[in-house]
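**Q** Give me a model of this one.
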Amino acid sequence: MTIGSDVWIGGGAIILPGVQVGDRAVIGAGSVVSRDIPAGVLAAGNPCRVIRALD
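**A** Have a look, this model is predicted:
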């Protein structure tokens, strides 16, 4: 698991082994992150998916 800088992770989120989270990403509470998350996005859900890009 690799987590970039300035990443926010909501409470109860589960990040599985081997997943990379890009810089400035936001992971929603209760999300199950099973795939890589690119930098600068809001991602949430089960399974976690990109909701929108952040400015």
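**Q** only C-alpha atoms for contact and neighbour calcs from this point on.
**A** OK.
**Q** Strands along this protein, start to end?
**A** For the chain, the strands defined by DSSP state E occupy 2-3, 8-9, 14-15, 20-21, 26-27, 32-33, 41-44, 49-53.
**Q** pretty sure Val33 contacts Gly18?
**A** No: counting by C-alpha atoms under 8 Å, Val33 sits too far from Gly18 to count as a contact (10.3 Å).
**Q** Looking at those two, which is more packed in?
**A** Neighbour comparison, Val33 and Gly18: the larger count goes to Val33, with 24 against 10 (by other C-alpha atoms under 10 Å).
**Q** now the other sequence, so there's something to compare against:
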Amino acid sequence: SSIINRISIGKNTTIGAGAVVTKDIPADCVVVGCPARPIKFKS
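**A** Okay, here's the model as predicted:
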């Protein structure tokens, strides 16, 4: 995974292997892809 720039990653968030994070990620979710996108929200 790569994190680009200064961003915020929420608590209890899972970032998939190889994901490229380019913007803030909310809490309680799973993100994957290039660019990283939420695919699932945890409850």
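**Q** Could I get the TM-score for this pair?
**A** Once superposed, chain against chain, the TM-score is 0.92 (TM-score structural alignment, normalised by the length of the second structure); 43 aligned residues with a C-alpha RMSD of 0.7 Å.
**Q** Just name the most buried of the strands of the first structure.
**A** Of the strands of the first structure, the one with the most neighbours on average (mean count of other C-alpha atoms under 10 Å) is strand 26-27, at a mean of 26.
**Q** The second structure: matching residues for that strand?
**A** On the second structure, the counterpart of strand 26-27 of the first structure by TM-score structural alignment is residues 14-15.
**Q** Give me the mean distance between that stretch and the first structure.
**A** Superposing on the first structure places stretch 14-15 of the second structure at an average distance of 0.2 Å from its equivalents, by mean C-alpha distance after the TM-score superposition for the first structure.
**Q** chain center to that stretch: distance?
**A** On the basis of C-alpha atoms, centre = their mean, to the nearest Å, stretch 14-15 of the second structure sits 5 Å off its chain's mean C-alpha point.
**Q** what sits up against that stretch?
**A** Ser1, Asp28, Cys29, Val30, Val31, Val32 (C-alpha atoms under 8 Å, 6 or more residues apart in numbering).
**Q** The third one reaches Gly16, doesn't it?
**A** No: with contact defined as C-alpha under 8 Å, Cys29 of the second structure and Gly16 do not form a contacting pair (10.8 Å).
**Q** Give the burial count for Ser43 of the second structure, as a bare number.
**A** Ser43 of the second structure has 5 neighbours, counted by other C-alpha under 10 Å.
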